[in-house]
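J.: Quick one, what's the 3D model for this:
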Amino acid sequence: MRVHLGSDHAGLELKDHLMTWLVDNGYEPVDHGPFVYDAVDDYPVFCLRAGEGVAGDRAEGQASFGVVIGGSGNGEQMAANKVEGIRCALVWSEETAVLAREHNDANVVSVGGRMHSVDEMTRFVEVFLTTSFSGDERHVRRIEQLSTYDRTGELPPLPASALQGGSGA
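T.: Coordinates of the predicted model:
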């Protein structure tokens, strides 16, 4: 399975580590940079490309995932989520990695290079890559609501319980 990686300077060490770890564990890593340390590089340059790589592979029917890495992982997640078809989740524990896959069918994971050790973050990525989407109806429904909003810009209808006694706005 192909795994696209992008980071900024704060994620460079983990990205380089993951390139080797992925190969050693039977994955095909694709490095979208950066390739050298630059303290003022811009994460969107690399994380958007990682997201595009995942989206392109999936459009062609190929299973692939992505990993984006920064200081906190927040900006990198935001960048990856700008790519159509990408659902990127910020993870900070094994549990959030599992839930990102099981409940949200996330296809890109974001981790904070300054928040955890390399071993911890490698474990989060491993859990993310080896966990399957549950396919539960409620999760499928929620993902479809988000996908519909992305396509149309229309908000999902409020449930009747939200309209009782409130403005419904």
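J.: C-alpha only now, for contacts and for neighbours.
T.: Will do.
J.: Return the distance of residue 100 relative to residue 12.
T.: Distance, residue 100 to residue 12, using CA to CA, to the nearest Å: 23 Å.
J.: try residue 143
T.: Distance from residue 143 to residue 12, by CA to CA: 31 Å.
J.: neighbour count winner among the two?
T.: residue 12 (22 against 17; other CA atoms under 10 Å).
J.: Secondary structure element holding that one?
T.: helix 12-24 (DSSP states H and E).
J.: Which elements pack onto the helix or strand just after that helix?
T.: Remark: after helix 12-24, the chain's next helix or strand is strand 28-31, criterion DSSP H and E. Using 3 or more CA pairs under 8 Å, 6 or more residues apart in numbering; DSSP states H and E as the contact test, the elements touching strand 28-31 are strand 2-7, helix 12-24.
J.: one more to line up against the first:
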Amino acid sequence: MPLSNDKKSALKGTTLSIFAMFTMVISTYTLAESCPPLSSISSQDVNGTFHYSAGAFKGSNADTGVEPENVDYSKKSGVKFTTATLAQRKVGSEGEDPADKPGSIISYVKCDYEGSGADDRVRLSQRTTAFATEAKGTWEKDTQENSANTHNKKCSASDVTDCEFNLP
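T.: Down below sits the predicted model:
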């Protein structure tokens, strides 16, 4: 039995409404992310300093001030994930990227992995376009404002999946 024009029009309108709602839900939904597991971090000795990477996350021994710099701390026994930090800062007179303009705000996520020795640590970071938001875990706001006049947020856990965040 053929549908009347009124019923076809109503069906079209309902279908478009459902599609529009579905599109809005999908576009605002973001998958929570976490710091990379230590096992996924690759390391490379570059002129006596170890550099680390896992996807968009990067770091080096020079970033954390560990001594000596020529040790691959990601492979040391006992090193494990400890903290994820959602952070911002204001660029001073010199940034780590030549494109950074003094006074501009940088947003990033830091991932810290530590062991029992004072220098047994690895830090990875990833720049973000805006302040990332917490998704899962117990996130504590720093009591002190950072140089961007916001409060960094930290999540401490033994497993990266216990500190999830949403990237902007």
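J.: Put one on top of the other, what's the TM-score?
T.: Superposed pair, TM-score by TM-score structural alignment, normalised by the length of structure 2: 0.26. Supporting alignment: 81 aligned residues with a CA RMSD of 5.8 Å.
J.: quick revisit: counting by contacts, list what the helix holding residue 12 of structure 1 packs against.
T.: Secondary-structure packing of helix 12-24 of structure 1 (3+ CA pairs under 8 Å, 6+ apart): strand 2-7, strand 28-31, strand 64-70, helix 118-130.
J.: so where's the longest helix in structure 2?
T.: Secondary structure of structure 2 per DSSP state H: the longest helix is helix 5-28.
J.: what number of residues lie near residue 51 of structure 2?
T.: 22.
J.: what's it in contact with, if anything?
T.: With contacts defined as CA atoms under 8 Å, 6 or more residues apart in numbering, residue 51 of structure 2 is in contact with 43, 44, 45, 58, 59, 60, 61.
J.: tell me the contacts of the closest residue to it other than its chain neighbours?
T.: Setting aside the residues directly before and after it, residue 51 of structure 2 is nearest to residue 60 in space (CA to CA, 6 or more residues apart in numbering), at 4.1 Å. Contact partners of residue 60 of structure 2, counting by CA under 8 Å, 6+ apart, are 49, 50, 51, 52, 122, 123, 124.
J.: what's the closest of these to residue 23 of structure 2?
T.: The closest of those to residue 23 of structure 2 turns out to be residue 124 (CA to CA; 34.2 Å).
J.: List the contacts of the residue nearest to that closest one when sequence neighbours are not counted.
T.: Excluding the flanking residues, the one nearest residue 124 of structure 2 by CA to CA, 6+ apart is residue 59, at 4.5 Å. Applying CA under 8 Å, 6+ apart, we find residue 59 of structure 2 in contact with 51, 52, 53, 122, 123, 124, 125.
J.: got it, and residue 99 of structure 1?
T.: Counting by CA under 8 Å, 6+ apart, residue 99 of structure 1 touches no other residue.
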